[in-house]
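> here is my input; please provide its structure:
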Amino acid sequence: MVYRKKSEATEQERVMRWAAIGSITVPELELLHHIPNGGSRNQLEAANLKRQGVKAGVPDLCLPVPAGGFHGLYIEMKFGKNKPTEKQRWWLEQLEKQGYKAVVCWSAESAIKEIITYLGVKESEEMKQ
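As a prediction, the model looks like this:
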């Protein structure tokens, strides 16, 4: 097994692996997806994506499932000492104003806990890593 240094990307990958396993018992988890707005790109690709609707600051993960009085859940993943940017904070605020739950998580564990709490489900043995 290849071990990679922990990063925002590796933590997000852990969340997505957990959701894939968990979707067997909690089908809503199959709807959890990444919004690929970040990352470095060459100028041409960045311009094309911007014309197609990519917007800076949109949270990393979206679970479009209504629960607990919210329309859906958005998660901005961070790692270590990273903090949300001004644009990310703006998006989180705007999403909350529109009736979504929008949170920042600094680890896979905290994101998984947010999702479990949001959906009001119990984590099965298969889902535990």
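> C-alpha from now on. contacts and neighbour counts both.
Fine.
> quick one: E93 from M16, how far?
24 Å (Cα to Cα, to the nearest Å).
> how about L32, what does it touch?
16, 19, 61-64 (Cα atoms under 8 Å, 6 or more residues apart in numbering).
> what about those residues, which are in helices?
16, 19 (DSSP state H).
> identify, from the contacts of L32, the entry nearest to I35.
When the contacts of L32 are compared for distance to I35 (Cα to Cα), L61 wins out at 6.0 Å.
> from E28, how far out is the residue at minimal distance from the centre of the chain?
Central residue of the chain (Cα atoms, centre = their mean): L61, 2.3 Å from the mean position. Relative to E28, L61 is positioned 14 Å away (Cα to Cα).
> L49 too?
28 Å.
> let me know the outermost residue of the protein.
Max distance from the centre of the chain (Cα atoms, centre = their mean): L44, 26.5 Å.
> doesn't it fall inside a helix?
Yes: counting by DSSP: H, G, I helix; E, B strand; the rest coil, L44 is located in a helix.
> for K50, see how far away it is.
Applying Cα to Cα, the value for L44 to K50 is 10 Å.
> hang on, the earlier thing: which of E93 and M16 has more residues huddled nearby?
M16 (20 against 15; other Cα atoms under 10 Å).
> quick revisit: nearest to A108, of the contacts of L32?
M16 (9.1 Å).
> now show me the structure for the sequence below, then we'll compare the two:
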Amino acid sequence: MAKGARFGNDFLFKQVEKRKKWKRKGVKAGHGGDFNIDAPIAELNRISASVMTPPTAAQVSTALMDTSELPNWLVAILKRDSEVARAATQKKVTLESPHKQRLAQGIKTPKELNDTKLAEHWLQVRLFYTIEVQYPNEYEFVFAIPNGGYRTPRAASLMKYEGQKKGTPDVFIPIPKGIYHGMFLEVKTDKGTVSKEQKDKMERYQKMGYYVVAAKGFDACMEQLTNYLALPSFDNKTTLAA
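Below you'll find the predicted structure:
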């Protein structure tokens, strides 16, 4: 399981050097075997060679982190996004982006990340993270509609009291594009299906002049969002095939 960094750069590098000396002298580890530090040393050398300044604590911790339980897409984010890496490897780090914060939490707790009940939750977190990074201007207007996902019976009741409407799509973009007043996106996992209530609600929104579509998986969802945002601003003639 991934854990936060406990020591600074100097200490970590000294420990690596110490273990290199032990290995050369044939000193055995506590389990009776050799100190296997070739992989972390190679990774630290790679990081050091790729930047002009010494690696940060987050970079060092990321290089030494066990990512075997993480999906490839999250490992890629961990490697390229310094903020996510910092929050995932250090304690008491609060990020401005709630999506980056949540991804860091998932890195720290792979068990929750791999919980099938939260599959659509993590899909939508990844989706909003990507929108925030790739479309920062549009991101300010895109919002989620909390209808789906796993919740307790009491939480579900409270949502209804507050105005939650069954069948409403998950994401709304109130930005007029082409002939559309805005876009509704129903987010589904690869195994998800669209319910009758959702189909009925989606058809009603389409008749009202919105671009409405259901998509399965991250790639399909991002493709739909990208295509919509690429439309000209409300020219009243350009359309998309849903």
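> show me where structure 2 has helices.
9-25, 38-50, 57-64, 72-80, 82-89, 98-108, 110-113, 119-134, 136-139, 153-161, 196-207, 217-229.
> so which of these is nearest F184 of structure 2?
Of all the helices of structure 2, helix 196-207 sits nearest to F184 of structure 2, with 8.0 Å by Cα to Cα.
> give me the mean deviation of the closest one from structure 1.
With mean Cα distance after the TM-score superposition for structure 1, helix 196-207 of structure 2 departs from structure 1 by a mean of 0.6 Å once superposed.
> check which helices and strands that helix sits against.
Contacts defined by 3 or more Cα pairs under 8 Å, 6 or more residues apart in numbering; DSSP states H and E place helix 196-207 of structure 2 against strand 211-216.
> before we move on, back to that, G182 of structure 2 is nearest to which of the helices of structure 2?
Nearest to G182 of structure 2, of all the helices of structure 2, is helix 217-229, at 9.0 Å by Cα to Cα.
> in that closest one, what counts as buried?
217-218, 221-222, 224-225, 228-229 (16 or more other Cα atoms under 10 Å).
> tell me if I'm right that the residue nearest to the centre of structure 1 and H33 touch.
Yes: using Cα atoms under 8 Å, L61 of structure 1 makes contact with H33 at a distance of 5.6 Å.
> shared neighbours, those two?
The contact sets of L61 of structure 1 and H33 do not overlap (Cα under 8 Å, 6+ apart).
> ok so, going back, would you turn the buried residues of helix 217-229 of structure 2 into TSV with distance to F184 of structure 2?
What follows is the buried residues of helix 217-229 of structure 2, written out as TSV (distance: Cα to Cα, whole Å):
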residue	distance to F184 of structure 2
G217	16
F218	16
C221	11
M222	13
Q224	10
L225	10
Y228	10
L229	12
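> between those, which sits nearest R19 of structure 2?
Nearest to R19 of structure 2 out of the buried residues of helix 217-229 of structure 2 is F218 (Cα to Cα; 42.5 Å).
> what's near enough to touch that closest one?
Applying Cα under 8 Å, 6+ apart, we find F218 of structure 2 in contact with 123, 126-127, 189.
> what remains of the residues you listed once you look at structure 1?
By both residues aligned by TM-score structural alignment, their matches' Cα atoms under 8 Å, the contacts of F218 of structure 2 still in contact after alignment to structure 1 are 123, 126-127.
> and the equivalent of I75 of structure 1 over in structure 2, how far is that from E140 of structure 2?
In structure 2, the residue matched to I75 of structure 1 (TM-score structural alignment) is L185. According to Cα to Cα, L185 of structure 2 stands 17 Å off from E140 of structure 2.
> now do G209 of structure 2
Remark: distance between G209 of structure 2 and E140 of structure 2 (Cα to Cα) = 22 Å.
> ditto for W73 of structure 2
Distance from W73 of structure 2 to E140 of structure 2, by Cα to Cα: 24 Å.
> cool, L229 of structure 2 as well?
L229 of structure 2 is 13 Å from E140 of structure 2, where distance means Cα to Cα.
> with N114 of structure 2 instead?
According to Cα to Cα, N114 of structure 2 and E140 of structure 2 sit 29 Å apart.
> good, wrapping up.
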